[in-house]
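Peer 1: Using only what follows, build the 3D model:
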Amino acid sequence: MTDLILYIANKNYSSWSFRPWIALTAAGIPFREELIPFGPGATHPRFRELSPTGKVPVLHHGQVRVWESLAIIEYVAELYPDARLWPADRENRSLARSISMEMLSGFRALRSACPMNLRRPVKAIPLPEGVSGDVARIETIWREMLKRSGGPFLFGAFSAADAMFAPVVNRFAAYDLVRDADTIAYTDAMRAHPAWRAWETAALAEPWIVPEDEA
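Peer 2: Next comes the predicted model:
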């Protein structure tokens, strides 16, 4: 099979890069990583050469180009059905896709106010309007899915849905946003996953600094 090449940006900051990377890594799917660090304005001239949006992540598979995190995950799930990126049960699979789409299209207040930053010391900030509502909705999703599956991940085993919410785990911790025991148990499980730890180790070793208002 032609090699999969996943182009990403800084591991410390790029939440959208994190999502397909942790999904593929956790599932044991072979791919080659190409990291291009952000330039001024959290962009880079090469991004435009690699992706029609001028953004990463983007997956190259021979002549095929797939951009946007969830589309990348879906494409690879079709290539590797035995990897079970999505839950095997049809109802669970529909739930996993629904909450993944909700993450893709929603929670803008949280994403804007609390950028992903794995090197950020834990510190609360004044929360703009909408952030508390986003946090509450995410906690509700997690609580319902974990109750349904029994954990430790949203659908029992690690899945694409966990990958889509992975940057939120960092946001909740870095900005000291949550107190609920079930939420914290889930975030602890996520942060203990070998794929998470591999990404975090690389992120902490990066030399690049990007201002929070650009990440």
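Peer 1: CA only for contacts and neighbour counts going forward, please
Peer 2: Fine.
Peer 1: Residue 160 versus the spatially closest residue to residue 87 that is not a sequence neighbour, what's the distance?
Peer 2: Nearest-residue entry for residue 87: residue 93, 5.0 Å, with adjacent residues in sequence omitted and distances by Cα to Cα, 6 or more residues apart in numbering. Between residue 93 and residue 160 the distance is 10 Å, computed by Cα to Cα, to the nearest Å.
Peer 1: Overlap of the contact sets of those two?
Peer 2: With contacts taken as Cα atoms under 8 Å, 6 or more residues apart in numbering, residue 93 and residue 160 have residue 86 as neighbours in common.
Peer 1: Let's see this one next, to set against the first:
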Amino acid sequence: MALTLVIGNKNYSSWSMRPWLALKARNIAFDEVIIPLYTGDADKQRILEFTRSGKVPVLVDGDITIWDSLAIIEYAAERFPEAHLWPKDAASRAHARSVSAEMHSGFAALRDECGMNLHRPVGAKALSAAALADIARIQEIWSKCRARYGKLGPYLFGAFGAADAMYAPVVHRFRTYAIGVAPDVRDYMDTMMALPAFQQWTRAGLAETLVIEKYEVE
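Peer 2: Predicted coordinates for the structure are as follows:
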């Protein structure tokens, strides 16, 4: 039985992008169900039919349901060890899990002030000190990971993996809001934006026509 991944709008849903990209880039087959966000009670009810959390993304594997982005990635890593979503080395794996968890639980100011919106014209905006601190910390993470593991490949831990999927929406945020970044960070962003699965998500998001007003207000 194929996996089913329930996601929101590709233009806006950063949390949906993370497990989708992890599965797609590592060639893990799944069926995709898109339920538009914030469009009314009917779509909310559709989400509730998959998970009582009322939120996407959701992964369904037979009678198993997983309803959190990082939990989905962890499940996929266990279910498909050949996909190598986490590094093989224990120390590197611990490092990758730590930076992924930091993304999962942190950077609230950046999220609030620079929401993912692929349709937004590229351009800078005034940001708070907290958001600027988030940006600096993310650049530090990316730079240190690539300096440490760069001999293994161009992603955060060499080959594309879970940590890259967790930070993928930030690549869009940095691009959309014209965030000034260091050269090595720009190289990493270029690497991510050249990834076929990343491009596939982006094309689909740009093709969407639904506008969610709450995400259009700056």
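Peer 1: Strands of structure 2, start to end?
Peer 2: 3-7, 30-34, 58-61, 64-66 (DSSP state E).
Peer 1: could the ones you listed be laid out in a markdown table, adding mean neighbour count and distance to residue 46 of structure 2?
Peer 2: Shown next, in a markdown table, are those (neighbours: other Cα atoms under 10 Å; distance: least, Cα to Cα, whole Å):
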| stretch | mean neighbour count | distance to residue 46 of structure 2 |
| --- | --- | --- |
| strand 3-7 | 21 | 10 |
| strand 30-34 | 14 | 10 |
| strand 58-61 | 22 | 12 |
| strand 64-66 | 14 | 15 |
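Peer 1: Longest helix in structure 2, by number of residues?
Peer 2: helix 129-149 (DSSP state H).
Peer 1: At which residues are the helices of structure 1 located?
Peer 2: Secondary structure of structure 1 (DSSP H): helices at 15-26, 45-50, 69-79, 90-105, 108-113, 131-149, 160-174, 181-192, 194-205.
Peer 1: Please look at residue 135 of structure 2 and residue 109 and confirm they touch.
Peer 2: No - contact criterion Cα atoms under 8 Å: residue 135 of structure 2 and residue 109 do not qualify, at 9.5 Å.
Peer 1: where's the residue lying closest to residue 153 of structure 2 once chain neighbours are set aside relative to residue 183 of structure 2, distance?
Peer 2: Nearest residue to residue 153 of structure 2 in three dimensions, chain neighbours excluded: residue 159, at 5.4 Å (Cα to Cα, 6+ apart). Going from residue 159 of structure 2 to residue 183 of structure 2 by Cα to Cα gives 20 Å.
Peer 1: so how many other residues sit close to residue 81 of structure 2?
Peer 2: For residue 81 of structure 2, the tally of surrounding residues (other Cα atoms under 10 Å) stands at 12.
Peer 1: Repeat that for residue 180 of structure 2.
Peer 2: 12.
Peer 1: Now do the contacts for the equivalent of it over in structure 1.
Peer 2: Per TM-score structural alignment, the equivalent position to residue 180 of structure 2 in structure 1 is residue 178. Residue 178 of structure 1 makes contact with 172, 184, according to Cα under 8 Å, 6+ apart.
Peer 1: and the gap between residue 178 of structure 1 and residue 185 of structure 1?
Peer 2: 11 Å.
Peer 1: among the strands of structure 2, which is nearest residue 124 of structure 2?
Peer 2: strand 3-7 (28.3 Å; Cα to Cα).
Peer 1: just how off-centre is the closest one within its chain?
Peer 2: 15 Å (Cα atoms, centre = their mean, to the nearest Å).
Peer 1: how close does that strand sit to structure 1?
Peer 2: With mean Cα distance after the TM-score superposition for structure 1, strand 3-7 of structure 2 departs from structure 1 by a mean of 0.2 Å once superposed.
Peer 1: elements contacting that strand?
Peer 2: Packed against strand 3-7 of structure 2, as judged by 3 or more Cα pairs under 8 Å, 6 or more residues apart in numbering; DSSP states H and E, are the following elements: strand 30-34, strand 58-61.
Peer 1: can I get these in TSV with distance to residue 100 of structure 2?
Peer 2: Converted to TSV, these look like this (distance: least, Cα to Cα, whole Å):
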stretch	distance to residue 100 of structure 2
strand 30-34	23
strand 58-61	18
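Peer 1: Excluding residues flanking it in the chain, which one is nearest the counterpart of residue 101 of structure 1 in structure 2?
Peer 2: If you follow residue 101 of structure 1 across to structure 2 using TM-score structural alignment, you land on residue 101. Spatially, and ignoring its direct neighbours in sequence, residue 101 of structure 2 is nearest to residue 70 (7.9 Å; Cα to Cα, 6+ apart).
Peer 1: hang on, that neighbour packs against residue 105?
Peer 2: No - using Cα under 8 Å, residue 70 of structure 2 is not in contact with residue 105; the gap is 10.3 Å.
Peer 1: Who has more neighbours out of the two?
Peer 2: Neighbours per residue (other Cα under 10 Å) separate residue 70 of structure 2 from residue 105, with residue 70 holding more: 22 against 8.
Peer 1: Who are the contact partners of the nearest residue to residue 33 of structure 1 once chain neighbours are set aside?
Peer 2: Of all residues not flanking residue 33 of structure 1 in the chain, residue 6 sits nearest, at 5.0 Å (Cα to Cα, 6+ apart). Taking Cα under 8 Å, 6+ apart, we find residue 6 of structure 1 in contact with 21, 31-34, 57-60.
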